[in-house]
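Enquirer: pasted the sequence and its predicted model underneath.
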Amino acid sequence: MSRIKEVFTKGKAFITFITAGDPSLDITGQLIIEMAKSGADLIEIGIPFSDPVAEGSVIQQADERALKGGTTTDKIFKMVEEVRKQCEIPLAFMTYINPVFTYGGERFLKNCKNCGIDALIVPDLPFEEKGELEPYCNKYGIDLISFIAPTSHERIRMIAREAKGFVYCVSSMGVTGVRNKITANARDMIRLVKAEQDIPCAIGFGIATPEQAGEIALYCDGIIVGSAIVKMVGEYGADCVRPIGEYVTKMKKAICSY
């Protein structure tokens, strides 16, 4: 069993997302360690990209700040390698296909393995084209995470059959960002997935409050929160570590209370 899948054997998982290099790679490393201590079960590390098509303005701005600050893929690998000396929490990279191709697919996945990354999430890689990266993921023991969306319909079963690690269920149409209400019927998506494979399903896109997290945790295996955390990084800057740790503690408590 992969470390990613093992996370979900311990109860409802809380998955957090941060943009590497925002406000600095040093703070990113501190955030990973603090969130792990505060209750995060799995952390997604966003590799900043100039054209993040799945992201809303909060994460787009974080990407811009990180790139302006000189963040590169090689520096991110080095940061993760340093974090691994203090922290064993499962880590996933979230990036886009263009940066991976530019870096070199096999080289990228080999470095993921070497620095301690457990999974790769690529929002703009269609299921039908996953063969571009999956052989390298398999070679280096990295779970390539599959997405399903409310519009996937008949494709959900096909995707679920071959999914690894966990299935990322997109709660709402559109880009990432905090929403006042999560309206999509994620329960139906999860039901279709489970009919094909007994694999954990985590819901993301728009979740921000303990109330939302607790309510949605009733029918899924994990909750993913990104924009709400990245927004706090933007507000607090270098002083973001402690308040984000406190936020993670509250969210994890809400998820576990249901």
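Expert: That came through fine. Predicted, not measured: the structure shown is a model, and the values here were computed from it. Residues are numbered from 1 along each chain as shown.

Enquirer: from here on, just use CA atoms for contacts and neighbour counts.
Expert: Noted.

Enquirer: gap between the most centrally placed residue in the chain and Arg161?
Expert: Residue closest to the average C-alpha location in the chain (Cα atoms, centre = their mean): Glu44, at 3.6 Å. Counting by Cα to Cα, to the nearest Å, the gap between Glu44 and Arg161 amounts to 23 Å.

Enquirer: what are the buried residues along the host helix or strand of Asp188?
Expert: Using DSSP states H and E, Asp188 falls within helix 186-196. Neighbour-count burial for helix 186-196, counted by 16 or more other Cα atoms under 10 Å, picks out Ala186, Arg187, Met189, Ile190, Leu192, Val193, Glu196.

Enquirer: will you turn these into TSV that also has distance to Ser172?
Expert: TSV is the format used below for those (distance: Cα to Cα, whole Å):
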residue	distance to Ser172
Ala186	9
Arg187	12
Met189	12
Ile190	14
Leu192	17
Val193	17
Glu196	22
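
Enquirer: now, which of those residues sits nearest Leu120?
Expert: Leu120 has its nearest neighbour among the buried residues of helix 186-196 in Val193, at 19.7 Å by Cα to Cα.

Enquirer: how many other residues sit next to the residue nearest to that closest one when sequence neighbours are not counted?
Expert: Closest residue to Val193 apart from its sequence neighbours, by Cα to Cα, 6 or more residues apart in numbering: Ala160 at 5.2 Å. By the criterion of other Cα atoms under 10 Å, Ala160 has 24 neighbours.

Enquirer: this is the other structure I want to compare:
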Amino acid sequence: MSADLSADPISDGRIARRFASLKAEGRAGLITFITAGDPDAATGQALLDGLPAAGADLIELGMPFTDPMADGPAIQASSLRALAGGMSVRRTLELVRGFRTKDADTPIILMGYYNPIDSYGVDRFLADAKAAGVDGLIVVDLPPEEDDELCIPALKAGVSFVRLTTPTTDDQRLPAVLTNNSGFIYYVSIAGITGTASAANTAVDAAVARLKRHTALPVAVGFGIKTPAQAAEVARVADAAVVGSAIVTRLADGLDAGGKVRPGTVEDVLGFVRELAGGVRGARG
């Protein structure tokens, strides 16, 4: 049960509108990642609510999970902090619902793993996510061969399903990865977990060019982007730069020995996002 959805079927949604707006502006976007409820629900809501004004064009919101296998130590730790603070799938959707009372336009993509969604119930999850204002999903442990589990139901529910491609996704595998992909393509610029070394610019340039030969969808590049300068390098060739671990680490640096948020931490994190956005927005002159 699959169809060629390489040109986004959810063409009137927030994600498509935002990338169309970015194209009209002649610039790339900044996609920011935070973990929902890290380290507590109030801080998570404040960060989420503040990201658009700080320059985030799209937001990835991590769904905390006990075994985030694709993530490095920084995001693993953020998941554990959020879970210890009582975060759950239901409460993650509540954060999105709260965000939507203030922002009707910025796309939100939930990123995580299948187990919590399966436990919640796929149909119920998709209905609740759509009602809360979720625009897309990135579920890193569901390959194309299992599209019937979540991808196809998500697309039918009007929720984009964003797939990861990597440096090891060769031309033989790429068509399967792109089938049913919606929203944008997320190119993982390094082979490994989040928060590790950055890829060489020449490798990113070649990878983006190759993907664009295969799909009309926007291409976002992430993993290993830690500074405004690195974000700018990616933004010169990709449709968006994705920054996650560096933001999560900045938040972690603002916690005290007991894991509580020090005064000014939210403002500091949002200030860092402004610096990243400045790099992205100035990347093409």
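Expert: Alright, I've got the coordinates. The structure displayed is predicted, hence computed values, not measured ones.

Enquirer: if we can go back for a sec, aligned to the residue nearest to the centre of the first structure, what sits in the second structure?
Expert: In the second structure, Glu44 of the first structure lines up with Glu60, judged by TM-score structural alignment.

Enquirer: now do the aligned residue in the second structure for Gly131 of the first structure against Leu142 of the second structure, distance only.
Expert: By TM-score structural alignment, Gly131 of the first structure lines up with Asp148 in the second structure. Asp148 of the second structure sits 10 Å away from Leu142 of the second structure, going by Cα to Cα.

Enquirer: ok, those two, which is more surrounded?
Expert: Remark: of Asp148 of the second structure and Leu142, Leu142 carries more neighbours, 16 against 13, as counted by other Cα under 10 Å.

Enquirer: the helix or strand that contains Glu94 of the second structure against the first structure, how far on average?
Expert: Per DSSP H and E, Glu94 of the second structure falls inside helix 89-100. Comparison of helix 89-100 of the second structure with the first structure after fitting gives an average deviation of 1.3 Å (mean Cα distance after the TM-score superposition for the first structure).

Enquirer: residue range for that helix in the first structure?
Expert: Taking TM-score structural alignment, helix 89-100 of the second structure hits residues 73-84 over in the first structure.

Enquirer: mind listing what's buried in the matching stretch?
Expert: Residues of stretch 73-84 of the first structure classed as buried by neighbour count (16+ other Cα under 10 Å): Thr73, Ile76, Phe77, Met79, Val80, Glu81, Val83, Arg84.

Enquirer: then stretch 270-282 of the second structure?
Expert: Neighbour-count burial for stretch 270-282 of the second structure, counted by 16+ other Cα under 10 Å, picks out Leu270, Phe272, Val273, Arg274, Glu275, Leu276, Ala277, Gly278, Gly279, Val280, Arg281.

Enquirer: in the second structure, which residues correspond to stretch 19-28 of the first structure?
Expert: The aligned range for stretch 19-28 of the first structure is 35-44, by TM-score structural alignment.

Enquirer: how far does the matching stretch stretch from one end to the other?
Expert: By Cα to Cα, the extent of stretch 35-44 of the second structure from end to end equals 8 Å.

Enquirer: quick one: buried residues of it?
Expert: By neighbour count on 16+ other Cα under 10 Å, the buried set for stretch 35-44 of the second structure is Thr35, Ala36, Gly37, Asp38, Pro39, Asp40, Ala41, Thr43, Gly44.

Enquirer: looking at those, which are in helices?
Expert: Among these, the members found in helices (DSSP state H) are Ala41, Thr43, Gly44.

Enquirer: where do the strands sit along the stretch 151-258 of the first structure?
Expert: 167-170, 201-204, 222-225 (DSSP state E, counting those that start in this stretch).

Enquirer: closest one to Ile32 of the first structure among the ones you listed?
Expert: Minimum separation from Ile32 of the first structure across the strands of the stretch 151-258 of the first structure (Cα to Cα) falls at strand 222-225, 14.0 Å.

Enquirer: on average, how far is the closest one from the matching bit in the second structure?
Expert: Strand 222-225 of the first structure differs from its equivalent in the second structure by a mean of 0.3 Å after superposition (mean Cα distance after the TM-score superposition for the first structure).

Enquirer: other SSEs contacting that strand?
Expert: The helices and strands touching strand 222-225 of the first structure, judged by 3 or more Cα pairs under 8 Å, 6 or more residues apart in numbering; DSSP states H and E, are strand 13-19, strand 201-204.

Enquirer: so what touches the first one?
Expert: Strand 13-19 of the first structure is contacted from outside by 7, 28, 39-48, 59, 62-63, 66, 202, 221-227, 229-230, 251-252, 255, using Cα atoms under 8 Å, 6 or more residues apart in numbering.

Enquirer: read off where stretch 196-215 of the first structure ends up in the second structure.
Expert: Aligned using TM-score structural alignment, stretch 196-215 of the first structure spans residues 214-233 in the second structure.

Enquirer: now do the contacts for the match of Glu44 of the first structure.
Expert: Counting by Cα under 8 Å, 6+ apart, Glu60 of the second structure touches Ile31, Thr32, Phe33, Ile34, Ile108, Ile109, Leu110, Met111.

Enquirer: I'd like to know which of those residues are buried.
Expert: Judged by 16+ other Cα under 10 Å, buried ones among the contacts of Glu60 of the second structure: Ile31, Thr32, Phe33, Ile34, Ile108, Ile109, Leu110, Met111.

Enquirer: give the equivalent position in the first structure for the last one.
Expert: Counting by TM-score structural alignment, Met111 of the second structure lines up with Met94 in the first structure.

Enquirer: wait, what's in contact with its match?
Expert: By Cα under 8 Å, 6+ apart, the residues touching Met94 of the first structure are Glu44, Ile45, Gly46, Ile47, Leu120, Ile121, Val122, Pro123.

Enquirer: again with Gln76 of the second structure
Expert: Residues in contact with Gln76 of the second structure (Cα under 8 Å, 6+ apart) are Asp67, Pro68.

Enquirer: may I ask which helix or strand encompasses it?
Expert: Assignment of secondary structure by DSSP H and E places Gln76 of the second structure within helix 73-84.

Enquirer: excluding chain neighbours, what is closest to Ser38 of the first structure?
Expert: Ser38 of the first structure sits nearest to Thr249 (Cα to Cα, 6+ apart), 5.1 Å away.
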